[in-house]
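*Asks:* A structural model of the following input is requested.
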Amino acid sequence: MELTILKKIEENLSQGKRTALVTITEATGSTPRKSGTIMGVFEDEIVGTIGGGKIESVVIDRARELLKTGNSENFEYNLTTTDELKMNCGGMMKGYIKIFSPFPKLLICGAGHVGQKLFKIAQHLEFNLKIIDDREELKKDIPELTLGSFQELLTKEKIDGNTYIVIVTRGHLLDEEVFNLVKSRGAKYIGIIGSRRKVTTLKEKLEKIGEIRDNIFAPIGLKLSNGTPEEIAIEILAEILKIKNGGDLVHRTMFHNKYILGGKNE
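*Replies:* Now for the predicted structure:
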């Protein structure tokens, strides 16, 4: 049963779903199950048991509340008729609800020079990473490439608040087409490469139809690089990490006055 639970957790994480693992860490006296017993709690399914009855029901409800927040926590119950659960086992049970959250998805739309560098650097970070393009000849440069039309691939792609999208296709018209396919689907971040002139035109279009959103970043990236694909990729990742981690644009150094990137913090 333990292996079934762990496989189910892995399956749900691969589908971008949070999962909960309940473990009894201590059981004394008369209890339904003993220390080390585990149970998997999912959005629409339970695998395993910690003994049934009131305690299991309460722990399942709490685990599903924690699935919404991503937090983990301990629990402890006395199983007597005079305590909270009104059970007559007579023992005491402690446990831990561990919430597993899927890695954020980094979806790179475009496998040109910048897209390739971004993919290779991001492989060292904790992202569910995917790169897509419709140019078959690029497969030799990046074997992990998912080939197909952007329309087909993005229509099928799951996009949610844990998704970061980078649009770096071969031209501004295709960039805009890709953007229109993803702009309203709840991504945490949508970054679009391009000149200020191109981005200004896009911004004006979006303003006219009232579709300016906080999750749109264009031109993409922090202003750090020398303009090479490698350094542009680092600019992009730096911006994504700032959004993902709620970071601050300040130097860490203790040897100089504190500076905000782009200007002195007075």
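*Asks:* rest of the way, CA atoms for contacts and neighbours
*Replies:* Will do.
*Asks:* could you measure residue 165 against residue 179, distance?
*Replies:* Distance of residue 165 to residue 179, given as CA to CA, to the nearest Å: 9 Å.
*Asks:* Now the second one, please; I'll put the structures next to each other:
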Amino acid sequence: MNTIARAACELLDRQEPFILATIVSHSGSTPRTAGSRMIITAAGRGIGTIGGGLLEAGAMSRAVELIGKGQSALMPFDLSDNNVATMDMICGGQADVLLAFVSPTELNRTVFDQWRRMLDQRPGGCLITVVRGSQENIEAVAHCVATAAGEIIGDFPLSGGEGEMALNAAAGSTGPRWLALETGFVLAEPTRRVPGTYLFGAGHVARYTAAVAAMAGFRVSVSDDRAEYANRERFSDAHEIRVLENFDDAISGLSVGREDFIVILTRGHLHDKTVLAQALRTDAGYIGMIGSRRKRNAIYGALLEEGFSEADIDRVHSPIGLSIGAETPEEIAVSIVAEMIRHRAHSFTAHG
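*Replies:* Have a look, this model is predicted:
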């Protein structure tokens, strides 16, 4: 969601209204893509995706009309029968897409900026969308954020029992949650921790790996000891760029948790070994190192002699990336991020 939040802030800063499209469910079921979001601009440009196919095309077409009128709408889509095969999204049932008009007011700028900060800084909290009206006629849509400390920032037009129910749903939610009201509904979405990807090395493979990882929803940090390589011009998609004095304390000062990724792509095996030794002392859930099996085995042997265990070595993905016959830096980057996506899907979802 970081891409959506950042794009929303940029549009609001430019005084541009947009539609925030979100998949919800009125039946109370939770389809696979519930909570998926995208932004649609007045020019018809889409940022993000709600799954593609006819659903997304229909939502984008309607969104442009709504922006011109300053209105919101709830669009139902029948995802059964022939449409399922076409859209490949949800196996049967009914999907509803909320097309929420967001005007460039100071209050909305504050709300979406706070949401962006919460996603970037990972303090916890929830984005709450309050919808008033019926499926046929959406009267009003309000957005606010509830911080981990219980503070409400933005427009929260609920009080009494409804307000209490909405806030309890937000506080107890580990994923997107839909709550029916007498006069509408509430969608609460917790700000999930975005896995950090720490790239060490800023060469050609790292440059493309950073770009692909950012597109795939990772929060990318790039570190190198060469300022002419580690810079914003080369890594425009990175969230953080660090120019090191050397690699001896490359991970010092970084908060690396079990959901984070360390990707070692330095320019030589000595630097790789230096960074890998530090990486193995972190809780990183994924550690990958580029290089041939011969180079990898030499590094492993040296680390074992220094006191690391076989269990430590078993944590490392090397040669890094899925085996897809990649040769160019661009192809290698795709193979690396593909392996990261697979690891994220198989490992971290189990942690909740």
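*Asks:* Any idea what the TM-score is?
*Replies:* Taking TM-score structural alignment, normalised by the length of the first structure as the basis, the two superposed chains have a TM-score of 0.67; 226 aligned residues with a CA RMSD of 3.5 Å.
*Asks:* Residue 165 and residue 179 of the first structure: who's more crowded?
*Replies:* The neighbour count for residue 165 of the first structure versus residue 179, taken as other CA atoms under 10 Å, is higher for residue 165 (25 against 19).
*Asks:* would the more buried one count as being in a strand?
*Replies:* Yes: assessed by DSSP: H, G, I helix; E, B strand; the rest coil, residue 165 of the first structure belongs to a strand.
*Asks:* Which residue in the second structure aligns with it?
*Replies:* Under the alignment (TM-score structural alignment), residue 165 of the first structure maps onto residue 262 of the second structure.
*Asks:* Spit out the contact partners of that match.
*Replies:* Applying CA atoms under 8 Å, 6 or more residues apart in numbering, one finds that residue 262 of the second structure lies in contact with 197-200, 279, 284, 286-288.
*Asks:* Measure how buried residue 245 of the first structure is and give me the count.
*Replies:* A count of nearby residues for residue 245 of the first structure, using other CA under 10 Å, gives 8.
*Asks:* same thing with residue 136 of the first structure?
*Replies:* Other residues near residue 136 of the first structure come to 11 when the count uses other CA under 10 Å.
*Asks:* and what of the one 10 residues further on?
*Replies:* Other residues within reach of residue 146 of the first structure, judged by other CA under 10 Å, total 18.
*Asks:* so which helix or strand takes in the closest residue in space to it that isn't next to it in sequence?
*Replies:* Spatial nearest neighbour of residue 146 of the first structure, excluding adjacent residues (CA to CA, 6 or more residues apart in numbering): residue 132 at 4.7 Å. Under the criterion of DSSP states H and E, residue 132 of the first structure resides in strand 128-133.
*Asks:* now the angle between strand 163-167 and that strand, please.
*Replies:* When axes from the mean of the first three to the mean of the last three CA atoms, to 10 degrees is applied, the directions of strand 128-133 of the first structure and strand 163-167 differ by 30 degrees.
*Asks:* For strand 128-133 of the first structure, grab the matching residue range in the second structure.
*Replies:* Aligned by TM-score structural alignment, strand 128-133 of the first structure falls on residues 219-224 of the second structure.
*Asks:* how far apart are the matching stretch and its match in the first structure?
*Replies:* When the first structure is superposed, stretch 219-224 of the second structure averages 1.8 Å from its matched positions, counting by mean CA distance after the TM-score superposition for the first structure.
*Asks:* picking that back up, list the contacts of the residue nearest to residue 146 of the first structure.
*Replies:* If you count contacts by CA under 8 Å, 6+ apart, residue 132 of the first structure has them with 107-111, 145-148, 150, 153.
*Asks:* which of these still touch in the second structure?
*Replies:* With both residues aligned by TM-score structural alignment, their matches' CA atoms under 8 Å, the contacts of the contacts of residue 132 of the first structure that the second structure also has are 107-111, 145-148, 153.
*Asks:* Using CSV, lay out those residues together with distance to residue 63 of the first structure.
*Replies:* Formatted as CSV, the entries for those read as follows, by distance: CA to CA, whole Å:
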residue, distance to residue 63 of the first structure
107, 30
108, 33
109, 36
110, 39
111, 40
145, 37
146, 36
147, 39
148, 39
153, 34
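*Asks:* now the residues you listed: which count as buried?
*Replies:* 107-111, 145-147 (16 or more other CA atoms under 10 Å).
*Asks:* Quick check: the farthest pair among those?
*Replies:* When CA to CA is used, the two most widely separated members of these are 107 and 147, lying 13.3 Å apart.
*Asks:* Let me see the ranges of the helices in the stretch 151-266 of the first structure.
*Replies:* Counting by DSSP state H, counting those that start in this stretch, one finds helices in the stretch 151-266 of the first structure at the ranges 172-182, 196-208, 229-245.
*Asks:* give me the stretch of the first structure that stretch 337-345 of the second structure matches.
*Replies:* Per the alignment by TM-score structural alignment, stretch 337-345 of the second structure matches residues 237-245 in the first structure.
*Asks:* Ok, stretch 76-88 of the second structure next?
*Replies:* So stretch 76-88 of the second structure is aligned with nothing, judged by TM-score structural alignment.
*Asks:* which of the contacts of residue 132 of the first structure lies closest to residue 230 of the first structure?
*Replies:* When those are compared for distance to residue 230 of the first structure (CA to CA), residue 111 wins out at 13.4 Å.
*Asks:* about what we covered before: give me the subset of the contacts of residue 132 of the first structure lying in strands.
*Replies:* Using DSSP state E, 107-109, 146-147 are the members of the contacts of residue 132 of the first structure that sit in strands.
*Asks:* okay if I get the residues you listed as a markdown table plus distance to residue 259 of the first structure?
*Replies:* Formatted as a markdown table, these follow (distance: CA to CA, whole Å):
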| residue | distance to residue 259 of the first structure |
| --- | --- |
| 107 | 32 |
| 108 | 31 |
| 109 | 34 |
| 146 | 41 |
| 147 | 43 |
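*Asks:* Just give me the match in the first structure for residue 323 of the second structure.
*Replies:* With TM-score structural alignment as the criterion, residue 323 of the second structure lines up with residue 223 in the first structure.
*Asks:* Now do the same contact list for its match.
*Replies:* With contact set as CA under 8 Å, 6+ apart, residue 223 of the first structure has these partners: residue 235.
*Asks:* quick one: it from residue 234 of the first structure, how far?
*Replies:* With CA to CA as the criterion, residue 223 of the first structure and residue 234 of the first structure are 10 Å apart.
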